[in-house]
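S.K.: Could you work out the structure for the sequence below:
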Amino acid sequence: MQAPSLSFGQITKFWMPLAGTWLMMALEGPYLAAIIARLDRPTENLAAFGIAFAFAIIIEAPVIMLLAASTTLVKDFTSYLALRRFTYKLGATLTLVQLVAVIPPIFQWIASDLMGLPSEVSRLAHHGLTIMLPWPIAIGYRRFRQGLLIRHGMTRRVVYGTALRLATMTATAAALAQVPNISGIYVGATALAIGVIVEAASSRIMTKQLVAQLNGEGSLTTDPLLVTQPAIRRFYFPLALTSVLAMAIQPTVTFFMAQSRDPLQSLAVLPVIHGLTFIFRAAGLSYQEVAIALVGNNWEHYRQLRNFGYALATGTAGGLGLIVCTPLATFWFQDISGLPPHLAKFAVLPAQILVLFPAWSVWMSFQRAILVHARLTTPVTWASSLEIGTVAVLLMVTIKTFSWSGAVAASTAVLLGRLIANLYLTAPVTRARQQPVKHQIVRN
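M.R.: Okay, the predicted model is just below:
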């Protein structure tokens, strides 16, 4: 029987709201930082906000892949209940981890003894991380619910939730900023916490009808192994570990750059380069759930999604190249990003090295989507381990042996690390496509 058609237009319509969601998420950190910078003692509060935000991101990293898990696994009410139970357990566990981390003696040991933070920055960061305690369970629950929306083609509702979160953050930050002598960390952390809670609540409202529909349809799960907690753990643990490993790349890069040639310049331009590349990488990051939802149990739409991925990879890499490989680079880094002329010039070469990074991010998202859809998640973790290992080795060699500039070494290492991970996943993806998904179970 001929597979139903899936046009570029249909894929684009499904993908664009998710891409918009990623772009909006990329704006929230810089937006809140801009507000904090205009309040009292901006230096200490910006530093504390950065530390608290980084801690919170690392702690909640294991819930990030719940979006992909929900899109993949929730086929009926039975599987919905099973993954919801797993989501609650994971969220509660990570909340407990964060609760332990904010115990004053423990946080003091981490922030002051291990990281060497100034006492005032440590104190403010501790308060910020405490305010953000709702993050793990709220974000996990929200991503679980949003996976239901994606699976049922309701991607616009996902972007509505993100827009609501940003609006809530804006209103909260604007209101708190009027409080006399308030520290910026309280403004930023409270806005983030309330924003994710509101988005989680909105995701429940948006999926209420879907859940009722699943409940009325009865069980479609043919294999009971799909919905047991041990099976879900076997499926999800590699994905959670992948998120944690991905979070480890940035600290690794920062550590080596601090010991490189031109360390201050490299550390100064890295966030600006990262921000620029993320704009184009967001398109690829959002493509993972698109491919999971649309590829079909028997890979009916693999070819169409692959071809769309080719176009997306070409467009994102071309868009980045149009900026960093032309006179627009000076305009972006100097006029838009506000770098001094010498730093704007310094940022160009590292940014040019990363021109292909958005394309390889699309490739990675598509590969992960195929493996997650096939319930073969262990290779995803091995690829991430190989990626961070490659980054660390290349940084060590280029900085310690060849004395490269830190920014150039970092860009080269990150680009080649991603390529190695892409190449590693080629064989598992080929194997995954050799049998229909509907006959596979949650095993690795």
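
S.K.: going forward, measure contacts between C-alpha atoms and count neighbours the same way
M.R.: Noted.

S.K.: quick one, helices of the stretch 1-150 of the chain?
M.R.: Along the stretch 1-150 of the chain, the stretches classed as helices by DSSP state H, counting those that start in this stretch are 8-36, 42-60, 66-73, 77-101, 104-108, 119-131, 135-151.

S.K.: burial of the closest residue to Ala47 other than its chain neighbours, as a residue count?
M.R.: Using C-alpha to C-alpha, 6 or more residues apart in numbering and skipping residues adjacent in sequence, the residue nearest Ala47 is Val121, 6.6 Å away. Using other C-alpha atoms under 10 Å, Val121 is surrounded by 21 other residues.

S.K.: repeat for Ala351
M.R.: 27.

S.K.: hmm, back to that, closest one to Met364 among the helices of the stretch 1-150 of the chain?
M.R.: helix 66-73 (13.9 Å; C-alpha to C-alpha).

S.K.: the inter-axis angle of the helix or strand where Arg303 lies versus helix 8-36?
M.R.: If you go by DSSP states H and E, Arg303 is part of helix 302-324. Here helix 302-324 runs at an angle of 40 degrees relative to helix 8-36 (axes from the mean of the first three to the mean of the last three C-alpha atoms, to 10 degrees).

S.K.: Another sequence for comparison is provided below:
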Amino acid sequence: MSRKRQLIQLWQQFIPLSLSDVSMALGDPLTTTTLAHLPDARNNIAAVGVAKAIAIFCESPIIMLLHASNALAPTQASRRALWQFTLITSGGMSLLLALTTIPAIFAIVGEGWLGVAPSLSGTIRSTLTIVILWPLAIGWRRYFQGLLIHSGESNAVAMAGIIRLLVVGGILAGGFALRANGAVVAGMSLVWGVIAEAVVVTFLARRLGATKLPELVSTPELPKDLAGVWKFYAPLGGTMILGWGARAALVGIVARANDGSIALAAWPAAWGLVIVVANSTRMVQQMIIRNRQLLPDRVLIIFAITVGLVCSLILLSVSGTPLSQDAIGWFVGNDPELIARVRPVLLLCAVMPLLVSLQNALQGFLVSEGRTWGVNQAAGVGAVVMLGAAYVGTQLGQNGAIAAALGMMLGVTMEIGYLFYSWRSIRVSRTGAND
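M.R.: This next block holds a predicted model:
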């Protein structure tokens, strides 16, 4: 098969999966736009941004369940063990999130560690209370998404993502029409959107046969029990804890910048738009895990770079045109100062989709080799660099949103460098062994 035909097939598999991530990411700008047109917009945008940072940190250990489900789907023993692991860890993370809503604990986490103003504490805790079931629903959903991807049913994953977006949009529209409390509306849309997606993806997985146990009972390469799954998954879960924990800590750095009050609103608003495009590249990792034994590595790398370049050009064209200022104004409301802080971040982050595509591609190569500790170590390097760069930026007087953006890009770049080094080491050692 020609390389061109191989790339076309990869795009055909990738687009529905990417649509799922885009539909998920669109929830952020839709939420911000709704909040911007409801009372007390700036405070609610900031409060929801902080609440989501805490919630995602609690969710972070189970983010890689999708990757594990895809990788461990070939055998019966691995599937059963991973399902047990999914229920235990996802339920545990929801319990952890519930603990953060206790006033005494939130005083330590929110006001102490993150430096949140006491005036925002009540709104943030109310939002967190609403989304307590979010981690459990996320973990459940990701397990069945992985089975669908392994079975080649990427269209079903996209369909479930679209339904989630419709639920989110419906709740936000209803809240806007009723002029309801913005933070409450945001929390309801967040949790009910993912619950709806979890229900749909479970139904489709069963209907399409993705849950049917494979003929292969077990293999030496894949874990057979709960302890084995933990050993396989621990580095992946740790990777997300490092990454999302660092992003939660980044909120604390932004809050302590010279322009902390406006930066707390500008950063999540700008990053929400960046993620809509950058997240569309994340499924590159699933494509590599699924196709690693079917296609040459060179073709997979070319595919990842192509996806990243296309998405970076989209973000650049959206943020760099003369009409972008009017579009941003519609997005964040009639707040000239907020508009002025958001647009430079978008321009600065135009390269982020390419970086995210390369990051996920290299992670996919390592996961497919079972080298999950390399993924974890790279995330640690990226987190340290990101927080260090952002902190230095704010200490030098840079505005909080720009410092966060620079830190984020530098951190991801260093992570990519470490991932490439790890992947290259595997290739060299394999070549030496063959010699």
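
S.K.: list the helices and strands the helix holding Arg303 of the first structure packs on?
M.R.: Here helix 302-324 of the first structure touches helix 8-36, helix 263-285, helix 341-353, helix 357-373, going by 3 or more C-alpha pairs under 8 Å, 6 or more residues apart in numbering; DSSP states H and E.

S.K.: circling back to that earlier point, I figured the residue nearest to Ala47 of the first structure was touching Arg41, is that so?
M.R.: No - using C-alpha atoms under 8 Å, Val121 of the first structure is not in contact with Arg41; the gap is 10.8 Å.

S.K.: Check the gap between the residue mapped onto Ser385 of the first structure from the second structure and Ala246 of the second structure for me.
M.R.: Taking TM-score structural alignment, the alignment pairs Ser385 of the first structure with Gly380 from the second structure. Distance check for Gly380 of the second structure against Ala246 of the second structure: by C-alpha to C-alpha, to the nearest Å, it reads 9 Å.

S.K.: got it, and His67 of the second structure?
M.R.: His67 of the second structure is 21 Å from Ala246 of the second structure, by C-alpha to C-alpha.

S.K.: Likewise for Leu99 of the second structure?
M.R.: Counting by C-alpha to C-alpha, the gap from Leu99 of the second structure to Ala246 of the second structure is 20 Å.

S.K.: Between those two, point out the one with more neighbours.
M.R.: Shown here are Leu99 of the second structure and Ala246; by other C-alpha under 10 Å, Ala246 has more neighbours (23 against 16).

S.K.: contacting residues around Gly272 of the second structure?
M.R.: Applying C-alpha atoms under 8 Å, 6 or more residues apart in numbering to Gly272 of the second structure gives the contacts Ala25, Asp28, Pro29.

S.K.: any idea which of these is closest to Gly49 of the second structure?
M.R.: Using C-alpha to C-alpha, the contacts of Gly272 of the second structure come closest to Gly49 of the second structure at Asp28, 9.4 Å.

S.K.: Could you double-check that that closest one sits in contact with Val274?
M.R.: No - under the criterion of C-alpha under 8 Å, Asp28 of the second structure makes no contact with Val274, lying 10.1 Å away.

S.K.: tell me the contacts of the residue nearest the centre of the second structure?
M.R.: Nearest to the mean C-alpha position of the second structure, counting by C-alpha atoms, centre = their mean, stands Asn279 at 6.9 Å. Residues near Asn279 of the second structure by C-alpha under 8 Å, 6+ apart: Ser18, Asp21, Val22, Ala25, Pro353, Val356.

S.K.: can you list contacts of stretch 349-367 of the second structure?
M.R.: In contact with stretch 349-367 of the second structure (C-alpha under 8 Å, 6+ apart) are residues 274, 277-286, 288-289, 292, 300-301, 304-305, 307-309, 311-313, 315-316, 319, 372, 374-375, 405, 409, 412-413, 415-416, 419-420, 422-423.

S.K.: repeat for stretch 413-427 of the second structure
M.R.: Residues contacting stretch 413-427 of the second structure (C-alpha under 8 Å, 6+ apart): 355, 358-359, 362-363, 365-366, 374-375, 378-379, 381-382, 385.

S.K.: Against the first structure, what's the mean shift for that stretch, could you check?
M.R.: Following the fit onto the first structure, the mean deviation recorded for stretch 413-427 of the second structure is 2.0 Å by mean C-alpha distance after the TM-score superposition for the first structure.

S.K.: same question, stretch 234-245 of the second structure
M.R.: Comparison of stretch 234-245 of the second structure with the first structure after fitting gives an average deviation of 1.6 Å (mean C-alpha distance after the TM-score superposition for the first structure).

S.K.: quick one: that stretch aligns where in the first structure?
M.R.: If you align by TM-score structural alignment, stretch 234-245 of the second structure falls on residues 237-248 of the first structure.

S.K.: Mind listing what's buried along that stretch?
M.R.: By neighbour count with 16 or more other C-alpha atoms under 10 Å, stretch 237-248 of the first structure contains the buried residues Pro238, Leu239, Ala240, Leu241, Thr242, Ser243, Val244, Leu245, Ala246, Met247.

S.K.: Could you do stretch 199-210 of the second structure as well?
M.R.: Using 16+ other C-alpha under 10 Å as the burial criterion, the residues of stretch 199-210 of the second structure that qualify are Val200, Val201, Thr202, Leu204, Ala205, Ala210.

S.K.: I'd like the next helix or strand past the helix holding Arg303 of the first structure.
M.R.: The helix or strand immediately downstream of helix 302-324 of the first structure is helix 328-330, counting by DSSP H and E.

S.K.: Pull out the buried positions in that next one.
M.R.: By 16+ other C-alpha under 10 Å, the buried positions in helix 328-330 of the first structure come out as Ala329, Thr330.

S.K.: so how much does that helix differ from the second structure once superposed?
M.R.: In this overlay with the second structure, the average offset of helix 328-330 of the first structure from its partner residues is 5.1 Å by mean C-alpha distance after the TM-score superposition for the first structure.
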